[in-house]
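J.: Got a predicted model here, sequence first, then my questions.
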Amino acid sequence: METVERRVLVVEDERAIADAVAARLRAEGFRVEVVGDGPGAVAAARRIPPDVIVLDVMLPGFDGLEVCRRIQAERPVPVLMLTARGDETDLLVGLAVGADDYMAKPFSMRELAARVHALLRRADKVATAASIKRLGDLEINQAERRVLRGGVEVHLTPTEFDLLVHLAGRPRTVLPRERLLADVWGWADASGTRTVDSHIKGLRRKLGADLIRTVHGVGYALEVDR
């Protein structure tokens, strides 16, 4: 279990849900702050700053997608988005602006807590690796969580970075989508493979379409020299 020093920012305008989420996360040992609108969320993220954010999509002021976009532009932080809608467009847009995981309401508090723990474990695992990996014209600084291609720095979301690090660990090796989902996201089942696909699209958009090869029906491989 994470220590009490880990901070979670809960952004939810439905008071009953916000209180229930906060109570569960406090019981897990987290320090929790709750805000109920978009501008308040951005201000709180600057003031705390949080180790992870649980963020509702529908908010007063401006929505969770805009909150995520603004926060990630200033400082990469793991984000778990919540929504009452099952629209796949929301999922894809949320991932594009920097969300790492996604849960639809109604949801299990136990599952939400498990997802928060998984996000933090993944961030911690990458942060402990202080090496700089160079593959072709790609440079990955794991300690500083920075990526350069051709000498130009590229801004990645926390999950995009973790996914790239995982692919770079075995360059030119095809890794199944289900394995990526388990190793990077910590999911035991294959229900979120479209989440993997969306993050791969994000990496290609930012780093170049030639970087990652798709093996249809199997998975993905990082196409760089060892």
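T.: Thanks, I have the structure now. Numbering: from 1, shown residues only.

J.: contacts, neighbours, all on C-alpha from now
T.: Will do.

J.: measure Gln27 to Tyr220 for me?
T.: For the record, residue 27 is Ala, not Gln. 38 Å (C-alpha to C-alpha, to the nearest Å).

J.: okay, the two: which has more neighbours?
T.: Taking other C-alpha atoms under 10 Å, Ala27 and Tyr220 do not tie; Tyr220 has more neighbours (22 against 11).

J.: Val32 versus the more buried one, what's the distance?
T.: According to C-alpha to C-alpha, Tyr220 stands 37 Å off from Val32.

J.: And Val21, by the same measure?
T.: Distance of Val21 to Val32, computed by C-alpha to C-alpha: 9 Å.

J.: Could you pick out the longest helix of this structure?
T.: Determined from DSSP state H, the single longest helix within the chain is helix 109-127.

J.: And the next helix or strand past it?
T.: Downstream of helix 109-127, the next assigned helix or strand under DSSP states H and E is strand 132-135.

J.: If you count contacts, what does that next one end up packed against?
T.: Judged by 3 or more C-alpha pairs under 8 Å, 6 or more residues apart in numbering; DSSP states H and E, strand 132-135 is in contact with strand 138-141.

J.: How far does the helix or strand following the strand it packs on sit from its chain's centre?
T.: For strand 138-141, the following helix or strand on the C-terminal side (DSSP H and E) is strand 146-149. Counting by C-alpha atoms, centre = their mean, to the nearest Å, strand 146-149 is centred 18 Å from the centre of its parent chain.

J.: quick one: buried residues of strand 146-149?
T.: For strand 146-149, the neighbour count (16 or more other C-alpha atoms under 10 Å) marks 147-149 as buried.

J.: try it against this one:
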Amino acid sequence: MKYPIKVLIIEDDPNICNLLELYLEKEGYNVLFADDGEVGLERYYDINPDFVILDIMLPVMDGWSVCREIRKDRNIPILMITGKGESYDRIKGLELGADDYVVKPFDPKEVIARIKAILRRTNPHFDSKDNIDLTDFTINMMEYKVFRKGKDINLPPRELELLYFLVSQPNQVFTRQQLLDSIWGYDFDGDSRTVDVHIKRIREKIGEEIHHWSLKTIRGVGYKFEVKTID
């Protein structure tokens, strides 16, 4: 998938739209809007976006109906947002074919991370220009490979995706639940210790770099990939 990726935001709250626009455009996305479900569906057919951010509670036509109609057309990535957190909403979103789900209020950085995670899952070429190169450490998402000091490190897909998620957002702390939602999906009902197990395995395989970068545990919170400035 080539930039600029077209993102259609169907949301009736202008503050949320402005906030998402700020972060999305900073990432290089082309952002378009609709403030009710009916107009949103019309714009979807007119502009043929690459990604849809869809609120559930919308005027004229609700997000469920919009999602249902979009899914009749094609399997475009859809991130649903809502002020409700009940499991019913999540289950219904899954049944209608939504790719992910966030609850208001949300961290826009987390939304960006989830969008990228969805695009990586749905389009194998999305990360072809987003490979990461650090000192003696490379992640190649095109080939799904990790190299440390030139050596190919064998990481299963889930471990690699978790590592990439953290490395691509250096120095940002993520809770275990945020990592579960972003990598395993919001419908995952397993234990949060799953993240701890995967982090332990990753550390055992890639090792630690004391002076330049570190996969750090933030006690009582979660994890971050810390990149240190070298003078």
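T.: Sure, I can see it. A quick note: this is a predicted structure, and the numbers were derived from the prediction, not measured.

J.: Relative to Asp197 of the first structure, which of the buried residues of strand 146-149 of the first structure is nearest.
T.: Nearest to Asp197 of the first structure out of those is Val147 (C-alpha to C-alpha; 20.2 Å).

J.: about what we covered before: and Val21 and Val32 of the first structure? Which one has more around it.
T.: A count of neighbours by other C-alpha under 10 Å puts Val21 above the other of Val21 of the first structure and Val32, at 22 against 19.

J.: Can I take it that the more buried one is in a helix?
T.: Yes. With DSSP: H, G, I helix; E, B strand; the rest coil as the criterion, Val21 of the first structure is part of a helix.

J.: I figured it was touching Met109, is that so?
T.: Yes. Using C-alpha atoms under 8 Å, Val21 of the first structure makes contact with Met109 at a distance of 6.8 Å.

J.: Strands along the first structure, start to end?
T.: 7-11, 31-35, 52-56, 79-83, 101-104, 132-135, 138-141, 146-149, 152-154, 175-176, 212-215, 219-222 (DSSP state E).

J.: Next, format those as JSON lines and append distance to Arg115 of the first structure.
T.: Converted to JSON lines, those look like this (distance: least, C-alpha to C-alpha, whole Å):
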{"stretch": "strand 7-11", "distance to Arg115 of the first structure": "12"}
{"stretch": "strand 31-35", "distance to Arg115 of the first structure": "16"}
{"stretch": "strand 52-56", "distance to Arg115 of the first structure": "10"}
{"stretch": "strand 79-83", "distance to Arg115 of the first structure": "8"}
{"stretch": "strand 101-104", "distance to Arg115 of the first structure": "8"}
{"stretch": "strand 132-135", "distance to Arg115 of the first structure": "28"}
{"stretch": "strand 138-141", "distance to Arg115 of the first structure": "26"}
{"stretch": "strand 146-149", "distance to Arg115 of the first structure": "24"}
{"stretch": "strand 152-154", "distance to Arg115 of the first structure": "27"}
{"stretch": "strand 175-176", "distance to Arg115 of the first structure": "21"}
{"stretch": "strand 212-215", "distance to Arg115 of the first structure": "27"}
{"stretch": "strand 219-222", "distance to Arg115 of the first structure": "23"}
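
J.: just the ones you listed: most buried one?
T.: Across the strands of the first structure, the average number of neighbours (mean count of other C-alpha atoms under 10 Å) peaks for strand 52-56, which reaches a mean of 26.

J.: Quick one: average offset of that one versus the second structure, please.
T.: With mean C-alpha distance after the TM-score superposition for the first structure, strand 52-56 of the first structure departs from the second structure by a mean of 0.7 Å once superposed.

J.: contacts for that strand?
T.: Outside strand 52-56 of the first structure, the residues within contact range by C-alpha atoms under 8 Å, 6 or more residues apart in numbering are 7-13, 64, 77-83, 116, 119-120.

J.: can you do 7 Å?
T.: 7-12, 64, 77-83 (C-alpha atoms under 7 Å, 6 or more residues apart in numbering).

J.: What of stretch 198-206 of the second structure?
T.: Here stretch 198-206 of the second structure makes contact (C-alpha under 7 Å, 6+ apart) with 148, 153, 159.

J.: Looking at the first structure, name the residue matched to the first one.
T.: With TM-score structural alignment defining the correspondence, Arg148 of the second structure maps onto no position in the first structure.

J.: you'd agree Arg148 of the second structure is up against Asn140?
T.: No. Look at Arg148 of the second structure against Asn140 with C-alpha atoms under 7 Å: they stay out of range, at 11.5 Å.

J.: So the spatially most central residue of the second structure versus Gly37 of the second structure, what's the distance?
T.: Nearest to the geometric centre of the second structure sits Arg114, at 1.3 Å (C-alpha atoms, centre = their mean). Applying C-alpha to C-alpha, the value for Arg114 of the second structure to Gly37 of the second structure is 23 Å.

J.: May I see the buried residues of stretch 14-29 of the second structure?
T.: Using 16+ other C-alpha under 10 Å as the test for burial, stretch 14-29 of the second structure gives 16-17, 20-21, 24.

J.: out of those, which one sits closest to Asp100 of the second structure?
T.: Nearest to Asp100 of the second structure, judged by C-alpha to C-alpha, of the buried residues of stretch 14-29 of the second structure is Leu20 at 16.2 Å.

J.: residue contacts, that closest one?
T.: Leu20 of the second structure makes contacts with Pro108, as judged by C-alpha under 7 Å, 6+ apart.

J.: For it, what is the corresponding residue in the first structure?
T.: Matched by TM-score structural alignment, Leu20 of the second structure corresponds to Val21 in the first structure.
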